[in-house]
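> pasting the sequence and the predicted coordinates here, then a few questions.
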Amino acid sequence: MNRKVILTCALTGAGDTTGKSDFVPVTPEQIASDAIAAARAGASVVHIHVRNITTGQGSRDVGLYREVVRLVAESDVDPVINLTAGMGGDLVLDPNEPTTQLPGTDLVSGIDRLPHVEELRPEICTIDCGSLNFGEGSQVYVSTPDMLREGAARIQQLGVKPEMEIFDTGHLWFANIMVAEGLIDPPPLYQLCMGIPYGAPADAGLLQAMVNMLPDGAQWTSFAIGRNQMPWVAQSVLLGGHVRVGLEDNLYLSKGVKATNAQLTERAVGIIEDLGSSVATPDEARDILAIERKVSAE
């Protein structure tokens, strides 16, 4: 299994995790510092969300993204930059009055989820390929076919590589439709997201089935949340895919031991190498994904 594996570190996400670990970065300086540390530890790609500095909650503030990208660009490392474009899909309903939106709702159009992508033109941005009942309660993540087609077309116009986030098999079905319709330039990049309630469970057989659904020539990566994060690194490598780790998906290095993004990256590097593969450098990742290195944002 002598091949190059792209290793993504997802630094902070938008989940309510800042009170669960002091290592979860919040400010642009902290997020950029973790991105730099993860790249030094071996990450090919850094996946970036930003957070409200006061509340610690996820944010769509373009200025925060601009600052993180600037700080990483000015550092001594050059990871592939992957910005989330998933913020703006949260709908929280009153279960007794479902026409009433509750606090926590942040719902905008597919195009209105892209201002930071429009300005910063990262090498990769995510596109969440379907709607999902998001955990317990009455929160729904909304990403309709109309929103997806419009967003994918704009991302394509911007020259940004979309990482298609797949949370269930129906999402994969629709992602394949977008590829067939020419909305996704080759090679298409799929992220198979496992174990997030209530999407695809972290089941190795299901991962294999989803891999079998991918079109010829696709590049894919996968992750699972929580304690399944590191086993999923091995699962993905063994099935021919790339991998993702980071505090967005898991807070622990081992039972009871809180992790940093750099530590999770180092652990993943070890697993990849133990399986006979090697971690792609950022430039090797760019070649694999057919993306051009972007000029740093000012």
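Cool, got the structure.

> hey, let's count contacts and neighbours off CA atoms from now on
Fine.

> where along the stretch 1-150 of the chain do the strands fall?
Taking DSSP state E, counting those that start in this stretch as the test, the strands found in the stretch 1-150 of the chain are 4-5, 7-10, 45-48, 50-51, 58-59, 80-83, 89-92, 106-107, 124-128, 132-133, 139-141.

> can you tell which of those strands is closest to residue 210?
strand 124-128 (16.1 Å; CA to CA).

> show me what that closest one is packed up against.
Packing partners of strand 124-128 (3 or more CA pairs under 8 Å, 6 or more residues apart in numbering; DSSP states H and E): strand 80-83, helix 145-158, strand 161-166.

> picking up where we left off before, any chance of the strands of the stretch 1-150 of the chain in TSV with distance to residue 197 and mean neighbour count as columns?
Formatted as TSV, these follow (distance: least, CA to CA, whole Å; neighbours: other CA atoms under 10 Å):
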stretch	distance to residue 197	mean neighbour count
strand 4-5	27	23
strand 7-10	19	28
strand 45-48	21	26
strand 50-51	22	27
strand 58-59	19	19
strand 80-83	23	26
strand 89-92	15	20
strand 106-107	19	17
strand 124-128	15	25
strand 132-133	8	18
strand 139-141	11	20
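
> including distance to residue 223, could those strands go into a markdown table?
Formatted as a markdown table, the strands of the stretch 1-150 of the chain follow (distance: least, CA to CA, whole Å):
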| stretch | distance to residue 223 |
| --- | --- |
| strand 4-5 | 14 |
| strand 7-10 | 10 |
| strand 45-48 | 13 |
| strand 50-51 | 20 |
| strand 58-59 | 21 |
| strand 80-83 | 16 |
| strand 89-92 | 21 |
| strand 106-107 | 25 |
| strand 124-128 | 14 |
| strand 132-133 | 17 |
| strand 139-141 | 19 |
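
> next up, a structure to set beside the first:
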Amino acid sequence: MREQESVRTKTGKRKVIITCAVTGSVHTPSMSEYLPVTPAQIAEQAIEAARAGAAVLHLHARHPDDGRPTPDPAVFDRFVPRIAAETDAIINITTGGSAGMTLEERLAYPLKARPELCSLNMGSMNFSFHRAGRGIKEWKHAWEKPHVEGSENLIFRNTFSDIRSVLSSLGDAHGTRFEFECYDVGHLYNLAHFVEEGLVKGPLFLQCVLGILGGLSADPENLHLMRSTADRLFGRENYEFSVLGAGRHQMPLVTMGAIMGGHVRVGLEDSLFLGRGLLATSCSAQVLKIRRILEELSLEIASPAEAREILQTKGAGKVGFDG
């Protein structure tokens, strides 16, 4: 960890990693005309976000015809190699996919791509976003309304056995590191279990996900709770943490997280808005906004090379997609 500290402070300022989550699997085309759904749109928005300052690009795939979430490696292959060729960003592939996918489906592309970084949800949970559909009078595609309203009866599954499988098949076999997504305090204890078992080694990269119905709400007190709990479980010097605020909580919460010593995540997966009532026209617009806020707080943005050193990833030359 001392080496990481030197990287983060060599100019006298702490380095903050900006992650951009480009599209996700929750929002639908009817919610925003700016949501990227085709391979070309996902690639273009990811590339723009990297140029705006995102050192990490968190990627899901969608069916090109109607924007449905898909785990199909052939669809990922239509945009991931292009992003790798045109940016130096760390490419982070989801292992969460969508709650309706099996573990085998969710792992299909990560096992093929062998990326530097993958997201990993640290437990099973109720995962509801049915309220996001309120106010939508006309849906563009038939799948959208049942996808959104049906989430009230949705459980995202990631058992201890599932997590162990992901750690083994990606981490042990291919040297992939993980963005450990923790939606509640119990998820931190789940991660501590795997650390104690010797199945996870540092530096840990924790993503505190607040504001999802089924997890902790996006109250500032809950961010303090997550931070203090992680300190007790892992020791502050043994982990990096980042903050994700869902929906309208995005910018205030990630700014708070940065002030507390963390990294930040923005993107149209997490929020469709740039400000109150103002749709973000692109992921890069959110990246530029948080970058401006961070720089006005005298915080310095990490480059992809600096992010690799902080997170100790294996490097872009050891992945399974062309770039």
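Arrived safely, thanks for sending. Remember, it's a predicted structure, so these values are computed and weren't measured experimentally.

> just give the TM-score of the two.
Once superposed, the chains reach a TM-score of 0.90 (TM-score structural alignment, normalised by the length of the first structure), with 280 aligned residues with a CA RMSD of 1.5 Å.

> ok so, going back, quick one: closest of the strands of the stretch 1-150 of the first structure to residue 280 of the first structure.
strand 4-5 (5.0 Å).

> mean deviation, that closest one versus the second structure?
Comparison of strand 4-5 of the first structure with the second structure after fitting gives an average deviation of 0.2 Å (mean CA distance after the TM-score superposition for the first structure).

> now that strand, how far from the centre of its chain.
From the chain centre to the centre of strand 4-5 of the first structure is a distance of 18 Å (CA atoms, centre = their mean, to the nearest Å).

> give the aligned equivalent of residue 64 of the first structure in the second structure.
Per TM-score structural alignment, the equivalent position to residue 64 of the first structure in the second structure is residue 75.

> right, and that match touches residue 65 too?
No. Residue 75 of the second structure is beyond contact range of residue 65, at 11.2 Å (criterion: CA atoms under 8 Å).

> so these two - more neighbours on which side?
Neighbours were counted for residue 75 of the second structure and for residue 65 using other CA atoms under 10 Å; residue 75 has more, 18 against 9.

> now residue 56 of the second structure: how far from residue 5 of the second structure?
From residue 56 of the second structure across to residue 5 of the second structure, the span is 19 Å (CA to CA, to the nearest Å).

> residue 298 of the second structure now?
Distance, residue 298 of the second structure to residue 5 of the second structure, by CA to CA: 17 Å.

> follow-up on the earlier one: Serialize the helices and strands packed on strand 124-128 of the first structure to a markdown table and add fields for distance to residue 252 of the first structure.
Output for these, formatted as a markdown table (distance: least, CA to CA, whole Å):
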| stretch | distance to residue 252 of the first structure |
| --- | --- |
| strand 80-83 | 23 |
| helix 145-158 | 33 |
| strand 161-166 | 23 |
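
> which one, of these, ends up nearest to residue 114 of the first structure?
helix 145-158 (7.9 Å).

> which residue sits closest to residue 133 of the first structure, ignoring its sequence neighbours?
Spatial nearest neighbour of residue 133 of the first structure, excluding adjacent residues (CA to CA, 6 or more residues apart in numbering): residue 140 at 4.7 Å.

> so what corresponds to the one you found in the second structure?
Match for residue 140 of the first structure (TM-score structural alignment): residue 155.

> what ranges does the stretch 1-150 of the second structure have for its helices?
In chain order, the stretch 1-150 of the second structure shows helices spanning 2-9, 39-52, 73-76, 80-86, 103-113, 144-149, with DSSP state H, counting those that start in this stretch as the criterion.

> ok, which of those helices comes nearest residue 190 of the second structure?
Nearest to residue 190 of the second structure, of the helices of the stretch 1-150 of the second structure and by CA to CA, is helix 103-113 at 18.3 Å.

> so what secondary structure elements neighbour that closest one?
helix 73-76.

> the residue nearest to residue 133 of the first structure reaches residue 92, doesn't it?
Yes. At 6.3 Å, residue 140 of the first structure and residue 92 qualify as touching, with contact defined as CA under 8 Å.

> if we can go back for a sec, ok, the match of residue 140 of the first structure to residue 209 of the second structure distance?
Distance from residue 155 of the second structure to residue 209 of the second structure, by CA to CA: 17 Å.

> and residue 212 of the first structure, how many neighbours does it have?
If we define neighbours as other CA under 10 Å, then residue 212 of the first structure has 10 of them.

> actually residue 35 of the first structure, sorry about that
Residue 35 of the first structure - counted by other CA under 10 Å - has 32 other residues nearby.

> how about the closest residue to it other than its chain neighbours, what does it touch?
Excluding the flanking residues, the one nearest residue 35 of the first structure by CA to CA, 6+ apart is residue 46, at 6.0 Å. Residue 46 of the first structure makes contact with 8-11, 35, 38-39, 79-82, according to CA atoms under 8 Å, 6 or more residues apart in numbering.

> again, 6 Å this time
8-9, 81-82 (CA atoms under 6 Å, 6 or more residues apart in numbering).

> with distance to residue 150 of the first structure added, can I get those in TSV?
Formatted as TSV, the contacts of residue 46 of the first structure follow (distance: CA to CA, whole Å):
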residue	distance to residue 150 of the first structure
8	26
9	28
81	23
82	20
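
> closest one of those to residue 186 of the first structure?
residue 82 (17.3 Å).

> that closest one matches what in the second structure?
Mapped onto the second structure by TM-score structural alignment, residue 82 of the first structure lines up with residue 92.

> isn't that match up against residue 113?
No. Checked against CA atoms under 6 Å, the pair residue 92 of the second structure and residue 113 is beyond contact range at 10.3 Å.

> what does stretch 19-28 of the second structure contact?
54, 56-58, 60, 69, 98, 265-269.

> repeat that for stretch 67-82 of the second structure.
Applying CA under 6 Å, 6+ apart, the external contacts of stretch 67-82 of the second structure come out as 25, 37, 39, 43, 61-63, 105-106, 109, 321-323.

> let me have these in JSON lines, adding distance to residue 196 of the second structure as columns.
As requested, these are arranged in JSON lines below (distance: CA to CA, whole Å):
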{"residue": "25", "distance to residue 196 of the second structure": "32"}
{"residue": "37", "distance to residue 196 of the second structure": "40"}
{"residue": "39", "distance to residue 196 of the second structure": "40"}
{"residue": "43", "distance to residue 196 of the second structure": "39"}
{"residue": "61", "distance to residue 196 of the second structure": "34"}
{"residue": "62", "distance to residue 196 of the second structure": "37"}
{"residue": "63", "distance to residue 196 of the second structure": "39"}
{"residue": "105", "distance to residue 196 of the second structure": "29"}
{"residue": "106", "distance to residue 196 of the second structure": "26"}
{"residue": "109", "distance to residue 196 of the second structure": "29"}
{"residue": "321", "distance to residue 196 of the second structure": "33"}
{"residue": "322", "distance to residue 196 of the second structure": "36"}
{"residue": "323", "distance to residue 196 of the second structure": "36"}
